[in-house]
Every structure is written in C-alpha cells, then in structure tokens.
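*Asks:* I need the structure of the sequence given here:
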Amino acid sequence: MTARALPFLMFEGRAEEALSFYASTIPDSRIVDIVRYGEGQAGKAGTVMRAKAIIAGQEVLATDSPMQHDFTFTPALSFFVDCSTEEEVERLANTLGEGGQVFMPLDNYGFSRRFAWVGDRFGVSWQVNLP
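*Replies:* Alright, predicted model coming up:
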C-alpha cells in the first residue's frame, strides 16, 4: 500500500451542508460517498460519520464530530484554488466568502492578477487565485 495524505475536515453537525455547498459552487467538485451515524452509534443518527468528496479535483474526507471541541478550523491551513478566468475567481471569492470572513479582499497583490483569501460560513479557509 502506498501512503497518501488527504485533507480531513471535521465539522460539528454541518459536514453534509458544507460538502453540498462546495459541490455546487466549485468546478470539478462532487460528493462521492457519505456514511451516516445510525441509532446507538457515537454520533447523532443521520449525521456524517465519514464522507468522501472531490473539491476542485482534490479528494477530501469529512466528518461530523460527535463531540464538541474547543477548536475549529484555522486560516493557517487553506484550500488554494487556481481559477481560469477573472469571472470565476470573483464568483468563487464572493460565494465562498458570503457569511464568512474576508482575510484579503479580491485585488491584485503583485503575485497574482486577482486574488482573495476568505473563510467560508463553515470556518474553512480558501485562497482563490487567478495566476
């Protein structure tokens, strides 16, 4: 078996909502599989025990943690999405940032013609770039 590292996103009850949002917003994205907690299992029945999704071509795993934690996502780890058009970078920056937080507003920062860094409404951080 060859080792590989995959991003693993831990939510507290909103994993399916987040993955559905990403699948409908980001090109080349889809939910591949969802396994749900059942009655009598560690998590609330019907929430995501483990999910696999493709986000912009990248395989990602996710879960709804059955426990509350004193931490959440940090912007120090983010998804970096290269876009092919100015319209796409603007749409993604605006859609992903809606209801979230803007770390760097959409602009030309010298290293990119058009770039934005946002945290979405689920707390996941995105760098959206037009090379």
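
*Asks:* From here on, just use CA atoms for contacts and neighbour counts.
*Replies:* Fine.

*Asks:* Okay, Phe122 and Met49: tell me how far apart.
*Replies:* When distances are taken as CA to CA, to the nearest Å, Phe122 and Met49 turn out to be 17 Å apart.

*Asks:* Count the residues that sit near the closest residue to Ala56 other than its chain neighbours.
*Replies:* Closest residue in space to Ala56, ignoring its immediate chain neighbours: Asp28 at 4.8 Å, by CA to CA, 6 or more residues apart in numbering. The burial metric for Asp28, expressed as a neighbour count using other CA atoms under 10 Å, is 13.

*Asks:* one more to line up against the first:
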Amino acid sequence: MEKPIPFLMFQEGNAEEAMNWYISLVEDSEVKSITRYGANDVGEEGTVMSATFSLKGQEFMCIDSHIKHDFTFTPSFSIYLTCTTEEEIQALYDALAEEGDALMPLDHYGFSHRFGWLVDRFGVSWQLDLPFKE
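*Replies:* Prediction:
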C-alpha cells in the first residue's frame, strides 16, 4: 500500500485555478502532474481529469468532477498549516479570506499564539496556526 494522499473534488471546473492559487501562496510548492479531459471524454474538454500538487512536500490530488453532487467540501476536513512568523500567517489568512468565509477569525485563542480557521473562495477549509515560541 502507498501513503495516503488528500483528494479534492471541485464541481465548478476550477480545480486548476485553485491548485495554482494554492501553490502561489505556499512556498516550496508545485504542480506535479495534470491530465485534462479531451474532446471525447466524459468531462468538459480542458478541465482537470486528474492532477497532483504539493504544498511544502505534502501531496494532494484534485479533479474537476464531471458529475454534479449534492455535497461539496466541509470544514470537518481542512488543510492545516503551521506558520513561523506573524507576517506569514497574516498574509496567508488575508489571501485565503478574500472572497472566503472566516470560521474563526485570526486571533489569540489561548492554545497558540495566533490561529485562524477559514473557508476559501473554492470552499476548501484551512486552519492556520502560529504556535507559541518555546
């Protein structure tokens, strides 16, 4: 068995846009592969049939679903990033919050120096943490 990989299914044909945005926000990240639907495939031509990308070495898979479902992303699954500076957590939070929705605004909640939980414009949930310095 191979290692587990988080899988993100986008329903609005924006998997590639989301993936490229995520790698632009998190340094040491990259698109590893992308396969698109062709003219005679079941999905809309040019949309993502399958793609892999990495954020700081953590691999993710994503697709543009050609089937509409009655569900989408839920905050119960989130991408958790531990930041190292105030500037880093603030910049990430501000970027992800644009057109998104704050679940827990960036603040000090007692369990870390600063923490924020939000849903980005694509519906993906993120937890950003700046732990106490030891």
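
*Asks:* TM-score for these two?
*Replies:* Here the TM-score for the pair of chains, by TM-score structural alignment, normalised by the length of the first structure, is 0.96; 130 aligned residues with a CA RMSD of 0.8 Å.

*Asks:* What is the three-state secondary structure of the residue nearest to Ala56 of the first structure?
*Replies:* Secondary structure, DSSP: H, G, I helix; E, B strand; the rest coil: Asp28 of the first structure is coil.

*Asks:* Span of stretch 108-119 of the first structure from start to end?
*Replies:* Start to finish, the residues bounding stretch 108-119 of the first structure are 19 Å apart (CA to CA).

*Asks:* next one: stretch 76-86 of the first structure
*Replies:* Using CA to CA, the gap from the first to the last residue of stretch 76-86 of the first structure comes to 25 Å.

*Asks:* Could I get the contacting residues of the residue nearest to Ala56 of the first structure?
*Replies:* If a contact means CA atoms under 8 Å, 6 or more residues apart in numbering, then Asp28 of the first structure has 54-57 as its contacts.

*Asks:* and it, how far is that from Gln58 of the first structure?
*Replies:* For Asp28 of the first structure, the distance to Gln58 of the first structure equals 9 Å [CA to CA].

*Asks:* Give the burial count for Thr52 of the second structure, as a bare number.
*Replies:* Neighbour count of Thr52 of the second structure, defined by other CA under 10 Å: 20.

*Asks:* mind checking what it lines up with in the first structure?
*Replies:* Thr52 of the second structure is assigned Lys52 in the first structure as its aligned equivalent, the criterion being TM-score structural alignment.

*Asks:* Do I have it right that that match meets Val32?
*Replies:* Yes: the pair Lys52 of the first structure and Val32 qualifies as a contact (CA atoms under 8 Å) at a distance of 5.4 Å.

*Asks:* still on that earlier bit, out of everything not next to it in sequence, what's closest to the match of Thr52 of the second structure?
*Replies:* In space, and not counting its chain neighbours, Lys52 of the first structure is closest to Leu61: 4.6 Å by CA to CA, 6+ apart.

*Asks:* Next, work out how far apart that neighbour and Val89 of the first structure are.
*Replies:* From Leu61 of the first structure across to Val89 of the first structure, the span is 24 Å (CA to CA).

*Asks:* Also Leu19 of the first structure?
*Replies:* With distances defined as CA to CA, the gap from Leu19 of the first structure to Val89 of the first structure amounts to 19 Å.

*Asks:* Spit out the contact partners of Phe8 of the first structure.
*Replies:* Shown in contact with Phe8 of the first structure (CA under 8 Å, 6+ apart): 60-63.
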